[in-house]
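> after the sequence you'll find the predicted model.
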Amino acid sequence: MNTRNIYTVIMLALGASSAALASADTSPKPGGVYQLKPGIYVAKGSDCGAPANAAIRQYDGQGLSTAHTRACKATVRSHKRGSSTYTIDQSCIDAGAGPAPRVMQRQQIVVQDALTFTQVIKGDRTTYRYCPVYQLPADLQKAVR
C-alpha cells in the first residue's frame, strides 16, 4: 500500500470515529443566558452519581435552579462584552413542587467554559461542573430528559 492510500485509510477511520463520537452526545448544545450546556451541574468535589441536594444546580438556558427551586429566570443586570462575569437578578419559584411564592436573589455568575461556572451569592463562592446524563442517579436523569 502506498503512502497516499495509507493516509486515505487513516483519514477515513478518524472521520468515522469522530462522527460516531459526535453522534453519541444528543444533549442540547451550550446556549441561553450564560452560554452553558443545559443540564445538571454539581459543586466541585461532589460525585455526579450521588450529589447532595445542596450541591445540585440545573441549568435550562433561562436560569439556575436548585433542588428546592424551579422555573428560575435570570435577568442580566451587567455583563461587559468579552467578559465571563454576569451580575444577575434571578427569580425562582421557592419550592421544588407545588404552589409557592416567587423569590428574587442577586447573584454573580462567572463562566469558565461551557461546562463550568462559579456562582457567588452574598460573598459565598461555589464552583459547579457539568455532569453527563449517564453519570447521574436515576431520579436526576429523569429530571433532565
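Cool, got the structure.

> switch to C-alpha atoms for all contacts and neighbour counts from now on
OK.

> now the helices for the protein?
Applying DSSP state H to the chain gives helices spanning 3-24, 138-144.

> can you put those in JSON lines and add distance to residue 126?
JSON lines is the format used below for the helices of the chain (distance: least, CA to CA, whole Å):
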{"stretch": "helix 3-24", "distance to residue 126": "30"}
{"stretch": "helix 138-144", "distance to residue 126": "20"}
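
> okay, the ones you listed, which one's buried deepest?
Among the helices of the chain, ranked by average contacts under mean count of other CA atoms under 10 Å, first place goes to helix 138-144 (a mean of 13).

> point out the other helices and strands that that helix packs with.
Under the contact criterion of 3 or more CA pairs under 8 Å, 6 or more residues apart in numbering; DSSP states H and E, helix 138-144 touches strand 39-43.

> got another one to weigh against that:
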Amino acid sequence: MRRIERMRLHEIPRAVRNPKEHYLPGIRTSIHAFSAVIAGELNERTGRLVVGHGRLQVLEAMAAEQVSPAEGILVDDDGTWLVPIVRGCSSRSDADAEAYLVANNRTTEKGGWEEQMLAAVPVKPDETSDYLCGLWWSVVLQRGEWLVDPHLGR
C-alpha cells in the first residue's frame, strides 16, 4: 500500500544512476513558495530513491545552511530534517526502476503547456513573478493580464 512517510533526509538512499540534471535555483524557489509537499519517491524493492533527487539536493543544502525548514518538513530531536517520501511502490527489476526514473522526468518535459489555459491562471506579480521566472517562465504584462512569453524560454 502506498503511503507518505517522513524519512531522515541524509539517510535516504539515492538511485545508483540518475541522468537527470536539475535546475536547483528553481527547485529551491518552488520549495520556498509552495513548501515541500512531496520530497521524493522510494522504490521498496531497490530501497532507493526513484523520484526527487533534485529536491533532496536542495533540501540538504538548506539544512546545511541552517535555514528554517519549509512547510512540510519536520525536525527530529537531534536537528535532522524529516522529509515526506512516497513509499510502497516496487519495481519488477532494477532496469524497470531506472526506466521509471527517466520516464517520470521525461513525460513532464514532453507534455508542454496549453497556453490559453495557462494564461488564465491567476498570477499576482507581487507574489509569484519571481517564482515563475525562477522556473524558466518569462512573464510579461500585456493588456492587464500576465501571460507566458514562449519565445523567451529559459
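Cool, the structure landed. Keep in mind that this is a model prediction, so the values were computed, not measured.

> what does the superposition give as a TM-score?
Taking TM-score structural alignment, normalised by the length of structure 1 as the basis, the two superposed chains have a TM-score of 0.24; 60 aligned residues with a CA RMSD of 4.9 Å.

> picking that back up, nearest to residue 117 of structure 1, out of the helices of structure 1?
For the helices of structure 1, the distance to residue 117 of structure 1 is smallest for helix 138-144, at 18.7 Å, taking CA to CA.

> show me what counts as buried in stretch 70-81 of structure 1.
Within stretch 70-81 of structure 1, the residues that qualify as buried are 70-76, counting by 16 or more other CA atoms under 10 Å.

> sorry, back to before: which one of the helices of structure 1 lies nearest to residue 110 of structure 1?
Smallest distance to residue 110 of structure 1 across the helices of structure 1 (CA to CA): 23.0 Å, for helix 138-144.

> who are the packing partners of the longest strand that structure 2 contains?
Ordering each strand of structure 2 by length in residues (DSSP state E) puts strand 81-89 first. On a contact count with 3+ CA pairs under 8 Å, 6+ apart, strand 81-89 of structure 2 meets strand 3-8, strand 40-43, strand 74-75.

> just say which of those strands is most tucked in.
Comparing those by mean neighbour count (mean count of other CA under 10 Å), strand 40-43 ranks first with a mean of 21.

> and that strand, what does it pack against?
Packed against strand 40-43 of structure 2 by the contact rule (3+ CA pairs under 8 Å, 6+ apart) you find strand 48-51, helix 53-64, strand 81-89.

> looking at these, spot the one closest to residue 145 of structure 2.
Between those, helix 53-64 lies closest to residue 145 of structure 2; by CA to CA that is 31.1 Å.

> including distance to residue 128 of structure 1, could the buried residues of stretch 70-81 of structure 1 go into JSON lines?
Listed next are those as JSON lines, based on distance: CA to CA, whole Å:
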{"residue": "70", "distance to residue 128 of structure 1": "18"}
{"residue": "71", "distance to residue 128 of structure 1": "19"}
{"residue": "72", "distance to residue 128 of structure 1": "17"}
{"residue": "73", "distance to residue 128 of structure 1": "18"}
{"residue": "74", "distance to residue 128 of structure 1": "17"}
{"residue": "75", "distance to residue 128 of structure 1": "20"}
{"residue": "76", "distance to residue 128 of structure 1": "20"}
